[in-house]
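Student: A predicted structure for the sequence below; I have some questions about it.
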Amino acid sequence: MPLNIPILLTWLRVVLIPVFVVVFYLPSSWISPTCANWLGALIFAFASITDWLDGYLARRWEQTSSFGAFLDPVADKLIVAVALILLVGFDRTSMIWAMIIIGREITISALREWMAQMGKRKNVAVAYIGKLKTTAQMVAIVLLLINSENFMGLNLQVIGNILMIVAAVLTIWSMFYYLKIAKENFTSETDK
């Protein structure tokens, strides 16, 4: 397993997952619910930034590896799934949006793994629609973690849930986009 700064940033994201969860379950005598919300949102936002940064640094410094290509999406999907489950558990967003997003992530991860086994992983590389989905999703999660009904005159719960709906729609759209790209490989495999 190669160790370099991009891989360490990815591992940091994995290590932050239990820290992120514990913040929301600390006794209110230790940390107020508002502070826990903000701290959790900051941890998640930091993890989201490291997601972009580790990929950028790996490409820039030519430190890409098979292990990094495996671990990076796993770390991303784990922290997003945990955040969505927390948000549903705290009744801050609808279970349907979480199920759509988590279901799509599992589907596309399996599709990418299957395509990689055929040597065609680049056929389902991240597209612009996937980047839009990820941006809407990450911003929605941060706003819903903050959970403020009046932040500088804005209701972050409402805005976060609107963005969660946008992320769910983009999630479905991007899933069908990737499935369409892979469709020709499905038919060629079943014809063998």
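Tutor: On my side now, so go ahead.

Student: C-alpha from now on. contacts and neighbour counts both.
Tutor: Fine.

Student: Count the residues that sit near residue 37.
Tutor: Residue 37: 21 surrounding residues under other CA atoms under 10 Å.

Student: so what's it closest to, chain neighbours aside?
Tutor: Distances taken as CA to CA, 6 or more residues apart in numbering put residue 146 closest to residue 37, at 4.8 Å, once the chain neighbours are dropped.

Student: try it against this one:
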Amino acid sequence: MNLANQLTLFRIALIPLLVLVFYLPFDWSYPLSAAVFTIAAVTDWLDGYVARRYDQSTPFGAFLDPVADKLMVAVALVLLVGDHANAWFAIPAVIIVGREIVISALREWMAELGKRASVAVSFLGKFKTTMQMVAIIVLLAFNPDQYPNWRLVGYVTLYLAAGLTLWSMIIYLKAAWPELMAEEGVTK
């Protein structure tokens, strides 16, 4: 169990802590839940850096890292949907979670065909992830009723992330389109 994998497992262990802290009946639960999520976001970057820099990439890490990322983002968005119970928040949250499901399935299917590289993570995907993380941190950090300006900043950033999410999904689907439309037994 190398350091990169330990960081990924630590990120997963932060999920129940995030839920617990989010529901604490204190005003400071907002910045504390944002801090927990921020630590998770930093470990996301750090485990990738450690794996590349110290040649610690493993099949277990390659599987678990994206799972940990998607779990943390999905859990945070579900928590926030309850706090921001309106369609303006739910729409980008559904887009982000839905895209993750579609692209995960697409990557798995393309890997079965031996063509996973055509749907590998791109710079756009990394930028999208950064915008998601920023939006979620802002939305977690401030009580939406007490800080409407920060809520607006969070919503704008979340919509930017949702737009990038759709754009990157279209790029991935276009890359996979020839395989998706190939007749059985025939590839292009």
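Tutor: That came through, no problem. This one's a predicted model, so the numbers in the text were calculated from it and none came from an experiment.

Student: Mind telling me what the residue nearest to residue 37 of structure 1 corresponds to in structure 2?
Tutor: If you follow residue 146 of structure 1 across to structure 2 using TM-score structural alignment, you land on residue 141.

Student: again, but for residue 46 of structure 1
Tutor: In structure 2, residue 46 of structure 1 lands on residue 39 (TM-score structural alignment).

Student: before we move on, which element is residue 168 of structure 2 in?
Tutor: Using DSSP states H and E, residue 168 of structure 2 maps to helix 148-181.

Student: For that helix, list every residue counted as buried.
Tutor: 150-151, 154-155, 157-166, 168-169, 171-173, 176, 179 (16 or more other CA atoms under 10 Å).

Student: How about stretch 19-33 of structure 1?
Tutor: So, applying 16+ other CA under 10 Å, buried residues of stretch 19-33 of structure 1: 20, 21, 23, 24, 33.

Student: distance between the ends of that stretch?
Tutor: This stretch, stretch 19-33 of structure 1, spans 16 Å end to end (CA to CA, to the nearest Å).

Student: any idea how far that stretch is from the chain center?
Tutor: In terms of CA atoms, centre = their mean, to the nearest Å, the centre of stretch 19-33 of structure 1 is found 22 Å from the chain centre.

Student: same deal with stretch 6-26 of structure 2?
Tutor: 15 Å.

Student: can you pull the contacts of residue 157 of structure 2?
Tutor: Residue 157 of structure 2 makes contacts with 131, 132, 134, 135, as judged by CA atoms under 8 Å, 6 or more residues apart in numbering.

Student: same question, residue 82 of structure 1
Tutor: Contacts of residue 82 of structure 1 (CA under 8 Å, 6+ apart): 17, 21.

Student: element containing it, please.
Tutor: Using DSSP H and E, residue 82 of structure 1 falls in helix 66-89.

Student: following that helix, which helix or strand comes up?
Tutor: helix 95-117.

Student: once aligned to structure 1, how far is stretch 42-50 of structure 2 on average?
Tutor: Stretch 42-50 of structure 2 differs from its equivalent in structure 1 by a mean of 0.7 Å after superposition (mean CA distance after the TM-score superposition for structure 1).

Student: Enumerate the positions of that stretch that are buried.
Tutor: Neighbour-count burial for stretch 42-50 of structure 2, with 16+ other CA under 10 Å as criterion, is recorded at 43, 44, 46, 47, 48, 50.

Student: how about those in CSV, adding secondary structure?
Tutor: Formatted as CSV, those follow (DSSP: H, G, I helix; E, B strand; the rest coil):
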residue, secondary structure
43, helix
44, helix
46, helix
47, helix
48, helix
50, helix
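
Student: In structure 1, what range does stretch 92-111 of structure 2 match?
Tutor: So stretch 92-111 of structure 2 sits over residues 97-116 in structure 1, by TM-score structural alignment.
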